[in-house]
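J.: Sequence plus predicted model, see below.
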Amino acid sequence: MSTSYDQNNIFTKIIAGDLPSHKIYEDDVCISILDIMPESRGHVLVIPKKGARNLIDVDPNDLAELMKRVQKIAVAVKISMNADGLLLRQANEEVAGQTVYHLHFHLIPCYAGKRRSRHGSVEVSNEDLAEIADHIKKLL
């Protein structure tokens, strides 16, 4: 197993409502929010409410329930963003690119002929994020 889980990570604070986010979906299993530094327009994170450091540490039954939501949200993101494709990304540990040590999945819309930004290199305004979130929520 990997190193320990930090119960005070940024995602637990977002789940608790202690930090703001642009939420597009929430139920008893997960919360889904827009990434504030997206690789493309409509880049969404799906975050389980139950704490696990990453894919290696999560209970398989919890993961099965989470993946049902990942798929549902992916469909809504692809359609609402009029994307040509969708990249699903999940990293485990720093060497693999994980920066927040709470399991989460990135749903990144992909568009023909358009390159994605490097993650963390572009910040989107709150107004634009709110507009995108409303657009995606209509399909959920």
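T.: Everything's here; your move.
J.: C-alpha only now, for contacts and for neighbours.
T.: Will do.
J.: What ranges does this structure have for its helices?
T.: Across the chain, reading from the start of the chain, the helices by DSSP state H fall at 10-15, 60-80, 126-137.
J.: Any buried residues in the shortest one, and which?
T.: What that stands for is helix 10-15. 11-12, 14-15 (16 or more other Cα atoms under 10 Å).
J.: Now find how far off-centre that helix is within its chain.
T.: Helix 10-15 has its average C-alpha position 12 Å from the chain's average C-alpha position, going by Cα atoms, centre = their mean, to the nearest Å.
J.: which one of the buried residues of helix 10-15 sits closest to residue 37?
T.: residue 11 (14.9 Å; Cα to Cα).
J.: The structure to be compared is supplied as follows:
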Amino acid sequence: MQAEYDNQNIFARILRGELPCFKIYEDADTIAFMDIMPQTDGHALVVPKEQAVDLFGLSEAGAAAAIKSTQRVARAVREAFQPDGMVITQFNGVAAGQTVPHIHFHIVPRYADQPIRGHAREQQDMAVLKEHAERVIAALAKLPA
């Protein structure tokens, strides 16, 4: 059963410009920004602009746009942070770990010598997030259009 969309969720409010974020990418269909409670350095989120709680409520066009943006942002994160690996996830429902009821994709760099922090546990220092966003933006600028 599909959950009803709550247009007061934090990502809906970010999309409307009511809340700030460290935006790293935006196109007609998606926005990407740094996760304020990152699991690792460089943890970014890609959020479709379409109002959908999860993958099951997202249109095919919205899903295609989200994957395209996720791939582009992941390439930039990889260039900016040079991780040993990358985890890209998307949770559907609270039982699966979804903490915001708006579909989104996590881009989580993994480093061989660093443990992963808990999901949605500790807010990152804003100056660090700003610096991380600047690194990803610079890497995005180097990617072909």
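T.: That came through, no problem. Everything quoted here is computed from the prediction, not taken from an experiment.
J.: Mind checking the TM-score on these two?
T.: Taking TM-score structural alignment, normalised by the length of the first structure as the basis, the two superposed chains have a TM-score of 0.96; 140 aligned residues with a Cα RMSD of 0.9 Å.
J.: re the thing from before, most tightly packed of the helices of the first structure?
T.: helix 10-15 (a mean of 18; mean count of other Cα atoms under 10 Å).
J.: which bit of the second structure covers it?
T.: Per the alignment by TM-score structural alignment, helix 10-15 of the first structure matches residues 10-15 in the second structure.
J.: same question, stretch 44-55 of the first structure
T.: Equivalent residues of stretch 44-55 of the first structure are located at 44-55 in the second structure, counting by TM-score structural alignment.
J.: so who does the spatially most central residue of the second structure touch?
T.: Most central in the second structure under Cα atoms, centre = their mean is residue 45, positioned 0.5 Å from the mean C-alpha point. Applying Cα atoms under 8 Å, 6 or more residues apart in numbering to residue 45 of the second structure gives the contacts 32-35, 104-107.
J.: now do 6 Å
T.: By Cα atoms under 6 Å, 6 or more residues apart in numbering, the contact list for residue 45 of the second structure reads 32-33, 35, 105-106.
J.: neighbours around the residue nearest to it when sequence neighbours are not counted, how many?
T.: Leaving out its chain neighbours, the residue that sits closest to residue 45 of the second structure by Cα to Cα, 6 or more residues apart in numbering is residue 106, at 4.8 Å. Under the neighbour criterion other Cα atoms under 10 Å, residue 106 of the second structure is assigned a count of 22.
J.: next one: residue 9 of the second structure
T.: The local packing of residue 9 of the second structure (other Cα under 10 Å) involves 13 other residues.
J.: can you tell which of the helices of the first structure is closest to residue 23 of the first structure?
T.: Ranking the helices of the first structure by proximity to residue 23 of the first structure (Cα to Cα) places helix 126-137 first, at 6.8 Å.
J.: With the second structure overlaid, report how far that closest one is off on average.
T.: In the superposition with the second structure, the aligned residues lie an average of 0.5 Å away from helix 126-137 of the first structure, counting by mean Cα distance after the TM-score superposition for the first structure.
J.: Quick one: the residues in the second structure that that helix pairs up with.
T.: Residues 126-137 of the second structure are where helix 126-137 of the first structure aligns, with TM-score structural alignment as the criterion.
J.: Contacts for the matching stretch next, please.
T.: By Cα under 6 Å, 6+ apart, the surrounding residues in contact with stretch 126-137 of the second structure are 24, 76-77, 80.
J.: quick one: the strands in the second structure?
T.: Read by DSSP state E, the second structure holds these strands, from start to end of the chain: 23-26, 30-34, 44-48, 85-89, 105-110.
J.: okay if I get the ones you listed as CSV plus distance to residue 60 of the second structure?
T.: As requested, the strands of the second structure are exported to CSV (distance: least, Cα to Cα, whole Å):
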stretch, distance to residue 60 of the second structure
strand 23-26, 19
strand 30-34, 14
strand 44-48, 12
strand 85-89, 18
strand 105-110, 15
